[in-house]
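Participant: just coords:
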């Protein structure tokens, strides 16, 4: 069945619908990864967005039970050049079409995704709508111009109540702003006793859990839309070691007095080179973000820039000068993408152990 993608700039692209027949609108973004469509679809950071995949063939290895990053996907829609109807992989249990139907997510195939990506790169992210051919493009464009993007994405995807993921090692409170399961998996692999808490948990409530460390997860949207999290972080810095990823990195920067801004089209893909300014080493990283920390806003804070993106020079990592806390804009847990930066979780564990030893020494003194 023919469907159309209508962009707010007046562009109309026609393709073949698959997945759900629902009409949806949202912010249209692109991801340059060659693989990992299952993880992308289930990443809560895509809440409210329509994702364009630039790799031309999607769905060729199907959908399996193991590679989800959340139970309930939050992405609004999917746009591909070609949807593979007959996947071939020993782990495959569903086709991409079956999965999208199951989760009520519309897809659009047969679109010139190269052209669409160039439009987004030129104009920046655009609002768009996937709908049937019966809809009038001019009416849809007019309606979209009057719509504001949602500001409650973190509330939509965060857990409602705290829950444990038990281990016998260090206790880590993981604040869920839209957590990928890959982060929890990395902490579990290090035998951490993890307690996952909602995005709006207060500093007092977190500290009452007696954590050895605090992890700030990834998540969707504008970090300034989560003021309660900024206040929570501000009240914990210096009391417990902290590690932030993606949205957690941005929230940490705001809590320390820096500022953030929206990027033209963001970083979304699996091969973004990032340089560690302390070692000079470069890692290929998995990324998914539409906001960044303003470089000139870091001056005058207690923050030090530790990593930069080699493609555009934007900030990719921060460290606190006087507290045990660091953050990165990219995803060291990968899922999908390279695991070059996986050692950051070990660095976090080393920081936690060092702080515990210092606390013992101070107590004896």
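Facilitator: Yes, it's here. Predicted model, so just to flag it, every value in this text is computed and none were measured.

Participant: from here on, contacts and neighbour counts on C-alpha atoms
Facilitator: OK.

Participant: which residue ranges form the strands in the stretch 1-150 of the chain?
Facilitator: 2-7, 12-19, 24-31, 49-53, 57-58, 77-79, 82-83, 106-109, 126-132 (DSSP state E, counting those that start in this stretch).

Participant: ok now the fifth one, how far from the chain's centre?
Facilitator: Put simply, strand 57-58 sits 22 Å off its chain's centre (CA atoms, centre = their mean, to the nearest Å).

Participant: Serialize the strands of the stretch 1-150 of the chain to a markdown table and add fields for mean neighbour count and distance to residue 180.
Facilitator: Formatted as a markdown table, these follow (neighbours: other CA atoms under 10 Å; distance: least, CA to CA, whole Å):
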| stretch | mean neighbour count | distance to residue 180 |
| --- | --- | --- |
| strand 2-7 | 22 | 28 |
| strand 12-19 | 19 | 23 |
| strand 24-31 | 23 | 17 |
| strand 49-53 | 25 | 16 |
| strand 57-58 | 20 | 21 |
| strand 77-79 | 28 | 19 |
| strand 82-83 | 21 | 25 |
| strand 106-109 | 26 | 22 |
| strand 126-132 | 23 | 25 |
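
Participant: ok, second structure coming up, stack it against the first:
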């Protein structure tokens, strides 16, 4: 069946439909990963977006049980150059086409993804529509331009209730703004007693859980669309060690008095070089974000820049030593991507160790 990808600037890409035969609107973005399409599909941070994969062959190793980063995919569409409908891999338990059909997500294959990526890089991300309708382009374009982009993505992907993953180590409250399973895996691997709470948790509710530390997860959309979370972080900041990842990094910055800005086309892929300023080391990181912390807004906030992106110089890491809080814009849990920066979870544990020791000494006096 014929499918069409239409951009709000009037660009029309014609290809072949796979997945669900439905019409979907979203922000069109691109991901440069060579592998990991299942993790990309199931990353809640893509909620509301139509994802273009720049690698030309997608679907060739199928879909397996183990590589999901959420219980279901939240993307609004999938764009590929070549869709493989006969996967070959010992772990494969289904096809990409079957997964998209199961969750009513449209896909389009046969698109010149190089052209599309260059257009997004030059003009920036824009609204798009995947459709199998044969209606005139002018009619579909008018419908697309009138369709609003969502701004409640965090509420859609966050857990609705508190749940725990018991462990015998530090108790970590994981605030779920759209947390990937990889974050939970890294914490439980270190034997943390993890309590996952919704995005709209209050400071009082966090205190009642008596955490040793707080982790602010990744998530979709504009950090300014979740003002309640910013207020909660501002109120709790300094009471417990805090670690922010991706959206959590941006919320930590806003709660500290800094500002964020929407990027032209964002960072999405598993090959983004980031420099750690303290050591001069460069790490290859996994990233997925449309917004960044404005470097010029940081002076006077008590924050210190710890990492920068080597491709464009944007802020990739922050810390406030006095409040035992730090954050990174990239994904140390990877999935997909390199695990070069997994040591940050160990640093978080070390900060909680130190805080616990200091509390014990204070009680002993």
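Facilitator: In hand now; what should we look at? Model, not experiment: these values are computed from the prediction.

Participant: on that earlier part again, nearest to residue 314 of the first structure, of the strands of the stretch 1-150 of the first structure?
Facilitator: Ranking those by proximity to residue 314 of the first structure (CA to CA) places strand 24-31 first, at 18.1 Å.

Participant: with the second structure superposed, average distance for the host helix or strand of residue 172 of the first structure?
Facilitator: If you go by DSSP states H and E, residue 172 of the first structure is part of strand 171-175. Superposing on the second structure and averaging over aligned pairs (mean CA distance after the TM-score superposition for the first structure), strand 171-175 of the first structure comes out at 0.3 Å.

Participant: From the rest of the structure, what touches that strand?
Facilitator: For strand 171-175 of the first structure, contacts defined as CA atoms under 8 Å, 6 or more residues apart in numbering pick out 192-199, 201, 206, 209-217.

Participant: Please list only the buried members of the residues you listed.
Facilitator: For the contacts of strand 171-175 of the first structure, a burial check counting by 16 or more other CA atoms under 10 Å picks out 192-199, 201, 206, 211-217.

Participant: Just the residues you listed: which are in strands?
Facilitator: Judged by DSSP state E, these include 193, 194, 195, 196, 197, 213, 214, 215, 216 as members of strands.

Participant: Now distance to residue 289 of the first structure too, for the strands of the stretch 1-150 of the first structure, in JSON lines please.
Facilitator: Output for these, formatted as JSON lines (distance: least, CA to CA, whole Å):
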{"stretch": "strand 2-7", "distance to residue 289 of the first structure": "21"}
{"stretch": "strand 12-19", "distance to residue 289 of the first structure": "25"}
{"stretch": "strand 24-31", "distance to residue 289 of the first structure": "10"}
{"stretch": "strand 49-53", "distance to residue 289 of the first structure": "12"}
{"stretch": "strand 57-58", "distance to residue 289 of the first structure": "22"}
{"stretch": "strand 77-79", "distance to residue 289 of the first structure": "17"}
{"stretch": "strand 82-83", "distance to residue 289 of the first structure": "25"}
{"stretch": "strand 106-109", "distance to residue 289 of the first structure": "22"}
{"stretch": "strand 126-132", "distance to residue 289 of the first structure": "15"}
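
Participant: in stretch 213-232 of the first structure, what's buried?
Facilitator: Quick answer for stretch 213-232 of the first structure (16+ other CA under 10 Å): 213-226, 229-232.

Participant: Restricted to helices, list the residues you listed.
Facilitator: Mapping these onto helices (DSSP state H) picks out 229, 230, 231, 232.

Participant: what would these look like in TSV with distance to residue 96 of the first structure?
Facilitator: Output for these, formatted as TSV (distance: CA to CA, whole Å):
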residue	distance to residue 96 of the first structure
229	35
230	38
231	41
232	40
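
Participant: Sweet, I'm off.
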